[in-house]
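J.: Give me a 3D structure for the following:
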Amino acid sequence: MALSSSQQHHSFGSGQTVAVIGAGISGVCTAAHLIRQGLRVTVFERSSIAGGVWHYDEKVAEDPPYPNNTPSQGDYRVSQRGEFAYATPPPELHGDSNDYKDSQFSISRTAADLEVRFSPPGPCYAGLKNNVPTYLMASVLGGWPEGTEAFVSQKYLEEYIQSLAANTGVDAITRFRTRVDDIRKTPEGGKWEIRSVALEEGESGPRIVERHSQFDLVVVASGHYNMPRIPDIKGLKTWKTTYPERVTHSKQYRHPEKHKAQNVLIIGAGVSALDICRELDGVANKTYQSVRGGNFDLPASLLPEGVTRLPEVAEFVLRDNIHHRHIAGSAEPIPGFIVLKDGQVLDDIHHVITATGYITSYPFLPQLHSDHTPNAEATGDHLVAAEGDMAHNLHRDIFYINDPTLAFVGVPYYVATFSLFDFQAQAVARVFAGKARLPTTEEMRVEYEKRVGEKGLGRGFHSLHAVGHEVAYVQGLVDWVNEYAAEIGEPPMLPHSEEWKRGYDELKAKTTALFKTARGAGVVEKGAREVGGSSHE
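T.: Here you go, the predicted structure:
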């Protein structure tokens, strides 16, 4: 049987070597399905355990730059070739480069700091729960323990991922505490060379060792929630520089008790912002939420009654005070005020949390980034453009069109993550095992451009939030994969079950009704002066 021109150029088949980047749910599912299809798999995971975004770590990531708007930079400083070949003990992972000097307020050389710098902890906070019921978030690799409730704490989600990794053999082929710093094609162009650095225990303490390895195929499953997006709001950088512990990103949030009796401003209107507002209600003295009024804002009526929604921030101002003092450990508010875009003024704020989301970033693929090219000018080579709000040039949000030996699992937003990523993983495994046929490069390009025309560029390009889109996406994967499976006598890939679709439809109906009611309620937003203090010049 003749293969497509795409497959003739890119050889796929069982027995080839595959690198999987990340051991969250998308990486674990991908690796497990690749193993089942007879491929030789190695997983790279920079932390010490599987679990990805659901792994709870009391430690928090260091501060990103303020503002943070350079997608190729990532949430860690990528090492240079040869830098850590024989590092014992390891040097600082963050130096005094221009890219980082504004964000590094204190650097110590403890082992804990080294661990954080090497593998920045994720955004999981102590009270985190799933907002999609567990019965819609399951992999075909293994079900939830009997009696698992629909909504559970992060502990159960983390344990579920770790059980999948253990039971499918993924743990055994994972290089933990190993960070990928560079992925690129060899000069001959046939294989992918991966340069990784591992944090190991040596005789005289921890050491960082650089290694090089080659693979036929690569799957990036590093997730969405790594590089915080910090907006360029006038005066925010000054507040952060002057009072660094009083301005943080939601990735660094862990417990509401830290903000007991404080006045807290949360910037953002997504799920993390809503969760933090709910946790602070009744703990903080006053909680404010500032929003831009964007398409993805959750409605104000979902907030607790004690939280006040405010317009977008225009400027952070510090008072002209000759004794700006370090107040991090005191009960005093920041000596300044915040001007909103409607002219209101907010003061007596103790802490600012920027729940402003994350930047799409794959720092180990710098050659596919262009930090100065806007989305509208991105070419067929680009993966991430200046806005950092989408992944370009992916066929079905999975295969890099110019070279589909590079694939991505976990790109879509607003989905039943575990389930959807498992379907993507099955498709990747079948293609890489030579059991599903990719279209030609030209056909993939035409399909991608058609989708751009329909959905536009930006974050919404990957959204499957609209009713029916997620089911249709999965059915499209299944139909495509099974067309070739039938030809070669391969067992078919199964779609969503009817039970799953009924549960999904019920959830969508409830969510749609909730949002319709919330947005139709016309909740009046209180003014800052009405609830929060005096005006200032």
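J.: From here on, just use CA atoms for contacts and neighbour counts.
T.: Will do.
J.: Just say helix, strand or coil for the residue nearest the centre of the chain.
T.: Closest residue to the average C-alpha location of the chain: residue 224 at 1.7 Å, with CA atoms, centre = their mean. Put simply, residue 224 is coil when judged by DSSP: H, G, I helix; E, B strand; the rest coil.
J.: What residues of the helix or strand harbouring residue 200 count as buried?
T.: Taking DSSP states H and E as the criterion, residue 200 maps to strand 192-202. The neighbour-count check on strand 192-202 (16 or more other CA atoms under 10 Å) flags 192-199 as buried.
J.: and it, what does it pack onto?
T.: strand 178-185, strand 205-215 (3 or more CA pairs under 8 Å, 6 or more residues apart in numbering; DSSP states H and E).
J.: Let me have these in a markdown table, extended by distance to residue 417.
T.: Shown next, in a markdown table, are these (distance: least, CA to CA, whole Å):
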| stretch | distance to residue 417 |
| --- | --- |
| strand 178-185 | 24 |
| strand 205-215 | 27 |
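J.: Please identify the most buried of these.
T.: strand 178-185 (a mean of 21; mean count of other CA atoms under 10 Å).
J.: and the residue nearest to the centre of the chain, what does it touch?
T.: By CA atoms under 8 Å, 6 or more residues apart in numbering, the residues touching residue 224 are 358-360, 410-411.
J.: please give me the structure for this one as well, since I'd like to look at both together:
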Amino acid sequence: MDIVPNLPPEPSKRICIIGAGASGLAALKIVTDSAEYQRGAWSVIAYESRSNVGGIWFPAAPEENQAVSPLYDSLTTNLPHPIMAYTSYPFPPSTPLYPVASVVQRYLESYASHFNLLPLIQLNTKVAKARWELGKWAVTTSTEDQDLFDHLVVANGHYTVPRIPQTPGLDHWLTSGRAMHSAFYRRPHGLGDKVVIVGAGPSGQDLVTDMRKAGKVVIHSIRGAESTEGEHFRRRGTIAEFKVDGSIIFEDGAVEKNVDRCLLATGYVVEFPFFDDSVLKPEIPPPCPPIPSELFNSTYSVFPLSRQLFPLQAQFPPSSLVFMCLLYKIAPLPVAEAQAMAMVRAFADPSSLEPMQEAVDIMTRYENFVSKGIETPAAIYKAWHRFGELEQFDYRDELYTFAAGGSEERQKVSEWERELYPHKVTLREKWVALAKSGRGDEFVRGVGEGGTQEWVDAMWRLLRLSSKEKETSTTDCRL
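T.: As a prediction, the model looks like this:
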């Protein structure tokens, strides 16, 4: 009699993750934690186009026409790492409170290694095409491999395609090298003596700081700002025109002559080059209600998405496709974890997504924008993935509840996260001052060895520091 070997069962569901940056790693980790994966019912693979994990935190020299990674030399996080970190994996003890990019990259590499994710990641492999065909996602990679998957997780990141303003004269400045997007910026040297920086986001603020430290004449262009004067630093409103002679004219009539360089910290385009129009229409969605039956990409947002994750449309099951971490003004790593938990619940039980209720939630959000005076569809969809100061924490709790099937035995957002998040700017200012004085390393030495609460206590201590206390010894600061 032939002996039949006791082979493991064939996976009933196959999952593909596009990207192994912070969001893709979170999705991969949560999938491998699932009971379905553990018993062999699911399989998963992540395709990463670059030679290492980490996404934008993995540095790269700027290429001529492509922003592979937008990291500049002075970049540090704009959130304290206890708030920024995955809830399942803290940064190492003694890590500077606002770490530099290389520390974040090592953290992500450590996360992938610690949870044994690397064997499931295929590096140097770009997803070239993904189409819904005969009830599966047909995925073609840059290695010309083709495969079918039940679920597709989109975690390709959104900081590689620069958003360029449509300002008269700007094209000439870009082609001549007099203007460039901040994605290609690395350091303040070699840019001339008079520099205009456009944009008031984190990158714009950092570039202003860089240029002022380098002794440049800096003009900061911020939409809606009133002009201010100064010998070495001036603030201006929106740019109206770039002139061939090196002058810049602003909407209020102010003129800056002999500008050497303009840096555009103007954000990025949301793009999914592997989808064609049959999956995702590249245009602004129609007004809501009703909920459209097709999926749209306005370049600022994807709509309509149930729970900011699952496409609520008619072409394929909402649970078959997930868009990770499109949100901004958030702490992305813990949000990615919570989204991945909700994703796994929907993969395991597609009926857990109730289309009628999901549609009501989407229309309610739309109406909330209208009630705040944001009335045009273009403006609403531009702001669709933007969360208010504390909205992300309610959102995470809702995802935790959904992932746990409504059970009270679920993960919850810690109260200290809600309390400390609004102080992130003050914390960063105080940390920068402390680090500049040479006392930062001592302040964090050993913090975290006894758990996360030590970091919480340290952040509250830092907030309590007065200007006078900053001048005392580090030991006194830590009392």
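J.: Ok, which of the helices and strands packed on strand 192-202 of structure 1 comes nearest residue 383 of structure 1?
T.: Nearest of these to residue 383 of structure 1, taken as CA to CA: strand 178-185 at 13.5 Å.
J.: Structure 2: matching residues for that closest one?
T.: Counting by TM-score structural alignment, strand 178-185 of structure 1 lines up with residues 125-132 of structure 2.
J.: Check the offset of that stretch from the chain's centre.
T.: Taking CA atoms, centre = their mean, to the nearest Å, one finds the center of stretch 125-132 of structure 2 at 21 Å from the center of the full chain.
J.: for the buried residues of strand 192-202 of structure 1, which one is nearest residue 174 of structure 1?
T.: For the buried residues of strand 192-202 of structure 1, the nearest to residue 174 of structure 1 is residue 198 (12.2 Å; CA to CA).
J.: whereabouts in structure 2 does the strand or helix carrying residue 6 of structure 1 align?
T.: Residue 6 of structure 1 belongs to helix 5-9 when assigned by DSSP H and E. Counting by TM-score structural alignment, helix 5-9 of structure 1 falls onto no part of structure 2.
J.: Sort out which residues of that helix are buried, please.
T.: For helix 5-9 of structure 1, a neighbour-count test (16+ other CA under 10 Å) marks 6-7 as buried.
J.: Let me see the contact set for the nearest residue to residue 79 of structure 2 once chain neighbours are set aside.
T.: Nearest residue to residue 79 of structure 2, sequence neighbours excluded (CA to CA, 6 or more residues apart in numbering): residue 424, at 6.1 Å. For residue 424 of structure 2, the contacting residues are 78-80, by CA under 8 Å, 6+ apart.
J.: So which residues of the stretch 151-300 of structure 1 form helices?
T.: Using DSSP state H, counting those that start in this stretch, the helices found in the stretch 151-300 of structure 1 span residues 154-167, 236-242, 271-280.
J.: outside of the match of strand 178-185 of structure 1, which residues touch it?
T.: 18, 47-50, 137-143, 273-276, 279, 316.
J.: what's the burial count for the aligned partner of residue 342 of structure 1 in structure 2?
T.: Using TM-score structural alignment as the criterion, residue 342 of structure 1 maps onto residue 252 of structure 2. Residues within reach of residue 252 of structure 2, counting by other CA atoms under 10 Å, total 15.
J.: distance of residue 252 of structure 2 from residue 217 of structure 2?
T.: Separation of residue 252 of structure 2 from residue 217 of structure 2 (CA to CA, to the nearest Å) stands at 20 Å.
J.: Identify the residue nearest the counterpart of residue 433 of structure 1 in structure 2 in space, chain neighbours excluded?
T.: Alignment note (TM-score structural alignment): residue 433 of structure 1 maps to residue 348 of structure 2. Nearest residue to residue 348 of structure 2 in three dimensions, chain neighbours excluded: residue 36, at 7.8 Å (CA to CA, 6+ apart).
J.: In which helix or strand does the one you found reside?
T.: Short version, using DSSP H and E: residue 36 of structure 2 is in helix 35-38.
J.: Then residue 492 of structure 1?
T.: Following DSSP H and E, one finds residue 492 of structure 1 outside all helices and strands.
J.: what ranges do the helices span in the stretch 301-450 of structure 1?
T.: Along the stretch 301-450 of structure 1, the segments classed as helices by DSSP H, counting those that start in this stretch run 417-432, 441-455.
J.: Make CSV from those helices and add mean neighbour count and distance to residue 177 of structure 1 to it.
T.: As requested, the helices of the stretch 301-450 of structure 1 are exported to CSV (neighbours: other CA atoms under 10 Å; distance: least, CA to CA, whole Å):
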stretch, mean neighbour count, distance to residue 177 of structure 1
helix 417-432, 25, 23
helix 441-455, 15, 36
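J.: Residue 492 of structure 1 is nearest to which of those?
T.: Comparing the helices of the stretch 301-450 of structure 1 by their distance to residue 492 of structure 1 (CA to CA), the top pick is helix 417-432, with 10.6 Å.
J.: show me what contacts the nearest residue to residue 247 of structure 2 once chain neighbours are set aside?
T.: Among residues not flanking residue 247 of structure 2 along the chain, residue 257 sits closest, at 4.2 Å (CA to CA, 6+ apart). If a contact means CA under 8 Å, 6+ apart, then residue 257 of structure 2 has 246-248 as its contacts.
J.: what's the answer for residue 266 of structure 1, then?
T.: Residue 266 of structure 1 touches 273, 277, 287-290, 352-355, counting by CA under 8 Å, 6+ apart.
J.: Check residue 124 of structure 1 too.
T.: Residue 124 of structure 1 neighbours (CA under 8 Å, 6+ apart): 53-57, 154, 251, 254.
J.: Next: residue 49 of structure 2.
T.: Counting by CA under 8 Å, 6+ apart, residue 49 of structure 2 has contacts 19, 123-127.
J.: Many thanks, we can stop here.
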